[in-house]
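Undergrad: What follows is a predicted structure for the sequence shown.
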Amino acid sequence: MVALTTRDEMKALAEKAGDELEGATALEILGWADEQFGPSWAVASSMADTVLPSLAAKVRPGVDVLFLDTGYHFAETLGTRDAAAATLPVTIRTVLPHQTVAEQDASFGARLYERNPDQCCALRKVMPLRKALKDYGAWASGLRRDEASTRAGVKVVEWDDSRGMVKLNPIAAWTQDDIDRYIVDNGVLVNPLLFDGYGSVGCAPCTRRIAPGEDARAGRWAGSGKIECGIH
């Protein structure tokens, strides 16, 4: 492990690694993180599948996997989380918002996700994750460049300026075919909603099935113009 004490040093480390690890395998990228940070890195997973937790567990068995329980998840998503906790060598940390859904409704009115989805995501995803990540020096996400135009420039290692930490995107260069192949070859758990017409899985009130030929993320916040929750 390298002892880095300043924000500038951490940023320089991330930017250098982003260039040098381009083309590296996902396991090599996660292995680099483990060398740099020891146990002080975590994975964030939405439990659409468990590809990233599976990869991370190969590098560090028992790795912390952060799951944001917004209070609005499909039962299938919670089931995938519980199955991952029972079958993978990882430590699932369920991260809760400051307020329950009922408390948020009392403060902001019911169905905030309809009236102000950005605020709802901030309260139930962005702020809770920020608080949880204070325990770590780096975190890994499952962002892929082929998912959306907003993600096309993602680097395999980046500086997360808003949180002041290193961010890993070890499967950034993977395609959907790569994901499908890894799932089959490794018997990876998949959220059953992905076999029921959903291309991407988020909160139940804000996620719909997609039509044939639609982008995989077309069912997220459909009709609102919103395409990202704000975490990334």
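TA: Happy to help now that I have it. Given the structure is predicted, the values throughout are model-derived calculations rather than measurements.
Undergrad: going forward, measure contacts between C-alpha atoms and count neighbours the same way
TA: OK.
Undergrad: Against residue 100, how distant is the residue of the chain most remote from its centre?
TA: Relative to the centre of the chain, the most outlying C-alpha is that of residue 106, 28.7 Å out, by CA atoms, centre = their mean. Using CA to CA, to the nearest Å, residue 106 is found at 10 Å from residue 100.
Undergrad: before we move on, what about residue 190?
TA: For residue 190, the distance to residue 100 - CA to CA - is 27 Å.
Undergrad: Grab the nearest non-local neighbour of residue 15.
TA: residue 158 (6.0 Å; CA to CA, 6 or more residues apart in numbering).
Undergrad: also this one, for the comparison:
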Amino acid sequence: MSTLHPPPDFDTRHSWRLLLETLEAISARHADAVFASSFGAEDMLLTHAIFESGVPIQVFTLDTGRLPAETVAMIDVVKQRYGVAIQVLKPDESAVQAHVAKHGEFGFYESVELRKACCAIRKVQPLRLALKGRSAWLTGQRREQSLTRADLADAEYDNVFGLQKYNPLAAWTDTEVWSMIRAMAIPYNPLHDKGYPSIGCEPCTRALRPGEDLRAGRWWWEQKLSKECGLHAGNLPGS
């Protein structure tokens, strides 16, 4: 969890009101909008905003089968706090087993291609099914998170999945996110307190070292510009 103080010009009440207005506007334009949550800090902030305001945006999560126990536990944390059972989507088990049989349980360490193939089975395909036939989805992405997200738009057409995509926290900083979490007493993944600002599958995520950027702990064995799983493939150079 960030221990930095919020910038002096950050007004939590004003920012909260603007966020709710943004979510309400998205919902008004897209009655079928959904939010894909990975239970990271940004996603918990958006989850809190959606459930506390009652805006009709469905929240779901992708259980890849390789998530840390702390992340899986957040499913029950959300249910207890907000009284809502989040929809949990899982990958096709036969596809997972076939991939593991061919490449091994940790084949993703061998190449970017094998890592992306694993992500495609465990994350991208379930997401594609969840978004099929819908007109919009929301994410917790922010520009500050990594080089691949530096030019992230607040709203964009997602050519990968064929629908509108909204990033309500695109312009928010890390300190602003955590200032809002503290102000609203929003529950968050305890791994954040152990040096994990970005949390994915357990074998593919580590704590940060001093001076590293916010997503350096994801797929740490790869080059910075390859660090997307396919859910946000449009962030990558040349896409």
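TA: Yep, it's here. Remember, it's a predicted structure, so these values are computed and weren't measured experimentally.
Undergrad: what TM-score do we get after superposing?
TA: With the length set by TM-score structural alignment, normalised by the length of the first structure, the two chains reach a TM-score of 0.83; 208 aligned residues with a CA RMSD of 1.9 Å.
Undergrad: which of residue 190 and residue 100 of the first structure has more neighbours?
TA: residue 190 (20 against 13; other CA atoms under 10 Å).
Undergrad: can you tell me which residue in the second structure aligns to the more buried one?
TA: Aligned by TM-score structural alignment, residue 190 of the first structure pairs with residue 188 of the second structure.
Undergrad: who's in contact with its match?
TA: 39-41, 44, 74 (CA atoms under 8 Å, 6 or more residues apart in numbering).
Undergrad: quick one: which of these sit in helices?
TA: 41, 44, 74 (DSSP state H).
Undergrad: Quick check on these: which are buried?
TA: The neighbour count (16 or more other CA atoms under 10 Å) marks 41, 44, 74 as buried among those.
Undergrad: Mind putting those into a markdown table with distance to residue 132 of the second structure?
TA: Below are those laid out as a markdown table (distance: CA to CA, whole Å):
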| residue | distance to residue 132 of the second structure |
| --- | --- |
| 41 | 26 |
| 44 | 24 |
| 74 | 26 |
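Undergrad: Pick the one among those closest to residue 176 of the second structure.
TA: Set against residue 176 of the second structure, the nearest of those by CA to CA is residue 41 (11.0 Å).
Undergrad: So the closest residue to that closest one other than its chain neighbours, which state does it fall into?
TA: Counting by CA to CA, 6+ apart, residue 41 of the second structure lies nearest to residue 188, which is 6.0 Å off, once chain neighbours are set aside. Of the three states, residue 188 of the second structure takes coil according to DSSP: H, G, I helix; E, B strand; the rest coil.
Undergrad: From residue 129 of the second structure, how far out is residue 188 of the second structure?
TA: Counting by CA to CA, the gap from residue 188 of the second structure to residue 129 of the second structure is 27 Å.
Undergrad: Now do the contacts for the residue nearest to residue 115 of the second structure when sequence neighbours are not counted.
TA: Once flanking residues are discounted, residue 115 of the second structure sits nearest to residue 108: 3.9 Å by CA to CA, 6+ apart. Applying CA under 8 Å, 6+ apart to residue 108 of the second structure gives the contacts 114-116, 118.
Undergrad: what does residue 108 of the second structure align to in the first structure?
TA: So, by TM-score structural alignment, residue 108 of the second structure is matched to residue 113.
Undergrad: how much space between the aligned partner of residue 65 of the first structure in the second structure and residue 203 of the second structure?
TA: Counting by TM-score structural alignment, residue 65 of the first structure lines up with residue 59 in the second structure. Applying CA to CA, the value for residue 59 of the second structure to residue 203 of the second structure is 25 Å.
Undergrad: How about the contacts made by the residue nearest in space to the middle of the second structure?
TA: What sits nearest the mean C-alpha location of the second structure, by CA atoms, centre = their mean, is residue 38, with 4.6 Å. Contact partners of residue 38 of the second structure, counting by CA under 8 Å, 6+ apart, are 61-62, 71, 199-200.
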